[in-house]
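Asks: for reference, the sequence and a predicted model appear below.
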Amino acid sequence: MVEGKLAEETVEAVSAGFEHVVALTKQGVLYVWGSNDRGQLGTGEDAAYHMVPTQIGGSVFGIKFAHIAAGLKHCIVASKSGEVYAWGANDFGQLGLGDVEDRKNPAAILSKFTRSRISRVAAGAHHSMAVTDNGDIFTWGSNECGQLGYELRSVLGPRFVKFPRKLETIRGSRAYAGFSMSAAIITSGKAFIWGCNGHGQLGIGDDLQRTLPHVLPAPGGVQFATLALGANHVLGVNKNGELYGWGNNDRGQMGLAYTTPMELKPVLISSLLSSDVEVVVTGGYAYEMQGHTLALTATGKLFTWGWNAFGQSGLGNLDLGSATPNRLLEFDPPIQVLSMATGQYNSIISTIRKGVPSIHSWGPNYDGQLGQYP
């Protein structure tokens, strides 16, 4: 159980970075915990970490937030009024503030967003994304793999963008950021994906990098409803509730029982075929970019698989990982899972049972990323 004042709150969303977590309560308040070596907690302090959740105040005290995203060592959040704030590491301009200086406190991104209301944000390792109410998609930060979705004019200059820049090729309703890749679902329901592809993680049939958004194949013509991007792999749920995986599979990231080391196109995770999957989250900042996954079905069943050397699967053991989905029976109904996230080595879920909220986390705790004292 996560400790502190947050344990009394109903948490509607959690997002996990490399070794830090940001949580959003039902009242729109932000809490953070874990590593703070680059100011990624946004508390303005020099403390190396926080062992228990701490509320973010200062310049954002009283502001109600609606959407959150934790990158490798930075955070991007959107308020209910559509403003965007960022803090943490900024060596690639991933904060969108026009420079490469880290921030210990939340800073408002005013440029490019002056007349736009932001409804969703996403954060990768060194890049960030935002979606407006009218479907405009903005990206900024590192473009080493083309994850921003456009070509930079100078091939000899910096490979990053310090201000939000609008994608001119697509408009969408949702944006997703992986370690060095990006994706979006547009208003028609089609999914687009771009960026690094050395392990086939773009799912388009090869391992060639893409700088511009490319259509993600929809098996059987059924479009994807949601995506989860790791470092070298992707999981997607289509509108029928079927779960697909593609990309790197050396630690069973696909839940396909190690059938192949990688998949270049979406493959059905048949062991969950009878389940109507609603939400899936996956990690990817771990050693050699292995990842672990949590998937929640419409009937409230929670599954986990992937790399487990630090117990991040929550199965009560330490091993190289499980290549097939395993059910976490302790979170079956009447417990309702409200939100979940996977970080570098840790997992976290927000639940409610008979009106009583709680937060659970597991994995290592060397930087306080579990939100509890050892």
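Replies: Arrived safely.
Asks: only C-alpha atoms for contact and neighbour calcs from this point on.
Replies: Noted.
Asks: ranges for the strands of the stretch 201-350 of the chain?
Replies: 210-215, 224-229, 233-238, 243-248, 262-268, 277-282, 292-297, 302-308, 319-327, 336-342, 347-353 (DSSP state E, counting those that start in this stretch).
Asks: turn these into JSON lines, including distance to residue 112.
Replies: Formatted as JSON lines, these follow (distance: least, CA to CA, whole Å):
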{"stretch": "strand 210-215", "distance to residue 112": "21"}
{"stretch": "strand 224-229", "distance to residue 112": "26"}
{"stretch": "strand 233-238", "distance to residue 112": "30"}
{"stretch": "strand 243-248", "distance to residue 112": "34"}
{"stretch": "strand 262-268", "distance to residue 112": "35"}
{"stretch": "strand 277-282", "distance to residue 112": "30"}
{"stretch": "strand 292-297", "distance to residue 112": "35"}
{"stretch": "strand 302-308", "distance to residue 112": "39"}
{"stretch": "strand 319-327", "distance to residue 112": "43"}
{"stretch": "strand 336-342", "distance to residue 112": "29"}
{"stretch": "strand 347-353", "distance to residue 112": "34"}
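Asks: out of the ones you listed, nearest to residue 369?
Replies: Each of the strands of the stretch 201-350 of the chain has some distance to residue 369 by CA to CA; the shortest is strand 347-353, at 9.2 Å.
Asks: returning to that earlier point: right, so of the strands of the stretch 201-350 of the chain, which gets closest to residue 185?
Replies: Closest among the strands of the stretch 201-350 of the chain, using CA to CA: strand 224-229, at 7.8 Å.
Asks: what about versus this one:
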Amino acid sequence: MATVTLGKIAFAWRGLFDPNFSYAAQDVVHYNGSAYVCTVDDTQGVLPTVTAAWDLFAQGARDIASGAGELVFHDGSTLAALTPGETGQVLTISAQGLPEWSILTVRSGTKALAIQDAEQPFMYRRGAAVMTDGSVRWWGRGENWMHGTGNQTADRSYPVSVAFPPNTPAIKYICGAHDFASVAIDANGQFWVWGQNDYGDVGRGDTADQRVPYNASGNSSNSIYGKVVIAYAPMASPQNYISHMVLCSDGTVHTCGYNGYGQLGQGDTTNRYNFVQVPMLSNIVQIARGGERYTSCYAIKADGTLYSWGYNAEGQLGSGDTTQRNIPMTLPYFANNSIEIKRVGGSRQYAWAIDTNNKLYTWGYNGYGNLGHSGTSNNYSPTQALTNVADCNSRCESYHRTYVLRTDGTVWATGDNSYGCLGVAADTTDRSSFTQCRINASTPLTNITKIIQGGTGSYNYAVALDDEGICWSVGYSGNGQLGRGTYDGTNYYFAPVLIHRRRVVDIAPLGTGSEGGVLFLLDDGQVYQTGYAGEAQLPEDDSENISVPMQVIF
């Protein structure tokens, strides 16, 4: 019988790799957590990672995952580690086909995606939320068509759905202007307006009120026609002199409505009943505004140039004087010193900016020491107030105070301290320089990611959100707005808001005067609310205030 030589047809396990051993083809060794097969006879002293003599036989996971709870997966070319997710997250597949942790998204009319914009802190006796299915809910006071339901029912004690036309894209953003107007932006970047229309701010070409949402982007007479709106700039005071300002994806800025102080940026003080593009502005990346009637406007260009225009009686334009500007102009201080700005904000009578080196500048009215420098003297030009600043909140109508979030997660405050609202010490003394906020006399407030403020007159309060989803509140709580289980008027230090076993992901203030409240968006889509209940600002039947967060039932 003929003999057929098949050669070596079986793998031979040789154990741990030995550089002094001579390996034959198909010998298999263990090296650095993986197995390798030799491909060349008489291989000696050649590491298994050298592909000229070895092939990877079985890849191990040693040194791929090093932390507790990490998962090992193949990323298309090699093994990689996925770090553990957070509580409430589930393992999903990304658009690239790779595993990732995410919050399970359920499109629902009972779970919220977003709440009222905190940059408009004077929502008069009403609240709003965008649901995960893209619909919008309003509740509370119904005057001036702000619910968008076609009527002015005195109050809605349970949330009602806004009457957008069929086939409207999902809504992504909602904001109300005190007691007079509502705006929304949909997923396609269309801008919707409804409510009172005394100054033509709906953008429909007339001054008749708008009872249900109107698509201003769909009107070819508006300069936003055919453009994608990406941001809206709310106003920071409760008056019915409505104008609107939006930023489009092409870097242009557009305005409409009341123009008594040149806030539309058109070179005059004539109201506009349709949206018009603001001249001289291009490549804009952020917009902001101050008060609702006496409006100061701000815009940042991609290269860090800051523009301002509009009302300027307290020097809030930062132009070095108190002269009104009807068209955008650069701020001389920043231009002359080659300072690039990355963030800007306005209050009713003063403003602030953060440069690319995280320095904070403030200017304008300073009667309460709210600028954080210069005692209580007004400043008509930007002056550096603080370093290492991540964000700032000055959204107050009167009794001015300013809160700063620094890059280390601490919060500092200056200005009016009615009811202990600054949270810096056990007193109600105003501050004229930034002072660190605390949870008691010796312990600072830390790990904060967002700070908001509410109240008008002297009934001021603030709420901070930390990186664990816990909220901290301070100041006036006569109607329970702090959510700490107390109706005490004065609360000197920040203390936790009483929300059990859920993470808060966003916060927004509601109400005016002493009638304050707070909206809390939770990580599972629930919305909670505290504080004043009149006219169903708190959506329940008996208009009873509450001093701990109550679930809003959608």
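Replies: Sure thing, it's come through. Keep in mind that this is a model prediction, so the values were computed, not measured.
Asks: re the thing from before, and the strands of the stretch 201-350 of structure 1: which comes nearest residue 9 of structure 1?
Replies: Nearest of the strands of the stretch 201-350 of structure 1 (CA to CA): strand 347-353, 9.9 Å.
Asks: contacts for the closest one next, please.
Replies: By CA atoms under 8 Å, 6 or more residues apart in numbering, the residues outside strand 347-353 of structure 1 that reach it are 10-14, 312-314, 334-342, 357-363, 370.
Asks: next: stretch 364-381 of structure 2.
Replies: Residues contacting stretch 364-381 of structure 2 (CA under 8 Å, 6+ apart): 314-322, 333, 349-351, 362-363, 383, 385, 399-402, 414-416, 430-434.
Asks: so what would you say the end-to-end distance of that stretch is?
Replies: 7 Å (CA to CA, to the nearest Å).
Asks: list the buried residues for that stretch?
Replies: Residues 364-373, 376-381 are the ones in stretch 364-381 of structure 2 that count as buried (16 or more other CA atoms under 10 Å).
Asks: before we move on, what about stretch 111-127 of structure 2?
Replies: So, applying 16+ other CA under 10 Å, buried residues of stretch 111-127 of structure 2: 111-127.
Asks: so what's residue 471 of structure 2 up against?
Replies: Taking CA under 8 Å, 6+ apart, we find residue 471 of structure 2 in contact with 463, 464, 465, 496, 497, 504.
Asks: neighbours around residue 277 of structure 2, how many?
Replies: By other CA atoms under 10 Å, the residues close to residue 277 of structure 2 number 20.
Asks: please disregard the earlier target; I meant residue 242 of structure 1.
Replies: Residue 242 of structure 1: 21 neighbours (other CA under 10 Å).
Asks: how about residue 62 of structure 1?
Replies: By other CA under 10 Å, neighbour count at residue 62 of structure 1 equals 10.
Asks: so how far is residue 56 of structure 1 from it?
Replies: Distance from residue 62 of structure 1 to residue 56 of structure 1, by CA to CA: 10 Å.
Asks: next up, the contacts around residue 213 of structure 2.
Replies: Counted by CA under 8 Å, 6+ apart, residue 213 of structure 2 has contacts 148, 162, 163, 164, 192, 193, 194.
Asks: and the aligned partner of residue 322 of structure 2 in structure 1, how many neighbours?
Replies: Here residue 322 of structure 2 is matched to residue 207 in structure 1, going by TM-score structural alignment. Under the neighbour criterion other CA under 10 Å, residue 207 of structure 1 is assigned a count of 16.
Asks: for residue 83 of structure 1, see how far away residue 207 of structure 1 is.
Replies: Counting by CA to CA - residue 207 of structure 1 and residue 83 of structure 1 are separated by 37 Å.
Asks: ok, and the closest non-adjacent residue to residue 91 of structure 2?
Replies: Spatial nearest neighbour of residue 91 of structure 2, chain neighbours left out: residue 101 (4.7 Å); criterion: CA to CA, 6 or more residues apart in numbering.
Asks: try residue 94 of structure 1
Replies: Nearest to residue 94 of structure 1 is residue 141, by CA to CA, 6+ apart, at 3.9 Å.
Asks: and the one you found? What does it align with in structure 2?
Replies: In structure 2, residue 141 of structure 1 lands on residue 257 (TM-score structural alignment).
Asks: and residue 343 of structure 2? What does it align with in structure 1?
Replies: Aligned by TM-score structural alignment, residue 343 of structure 2 pairs with residue 226 of structure 1.
Asks: list the contacts of its match.
Replies: 185, 236, 237, 238, 279.
Asks: quick one: map the second one onto structure 2.
Replies: The equivalent of residue 236 of structure 1 in structure 2 is residue 353 (alignment by TM-score structural alignment).
Asks: how much space between that match and residue 386 of structure 2?
Replies: 11 Å.
Asks: so where do the helices sit in structure 1?
Replies: Taking DSSP state H, structure 1 contains no helices at all.
Asks: ok, back up a step: now for the match of residue 141 of structure 1, how many residues are close by?
Replies: Neighbours of residue 257 of structure 2 using other CA under 10 Å come to 28.
Asks: tell me the contacts of it?
Replies: 199-203, 242-244, 264, 271-275.
Asks: now, which of those sits nearest residue 449 of structure 2?
Replies: Once CA to CA is applied, the member of the contacts of residue 257 of structure 2 that ends up nearest residue 449 of structure 2 is residue 244, at 28.2 Å.
Asks: list the contacts for the residue mapped onto the closest one from structure 1?
Replies: Taking TM-score structural alignment, the alignment pairs residue 244 of structure 2 with residue 128 from structure 1. If you count contacts by CA under 8 Å, 6+ apart, residue 128 of structure 1 has them with 71, 76, 94, 95, 121, 122, 139, 140, 141, 177.
Asks: from the contacts of strand 347-353 of structure 1, list just the buried residues.
Replies: 10-14, 312-314, 335-342, 357-363, 370.
Asks: so which of the contacts of residue 226 of structure 1 hold up in structure 2?
Replies: Retained in structure 2 by both residues aligned by TM-score structural alignment, their matches' CA atoms under 8 Å are the following of the contacts of residue 226 of structure 1: 185, 236, 237, 238.
Asks: counting neighbours, which of the residues you listed comes out on top?
Replies: residue 236 (26 neighbours).
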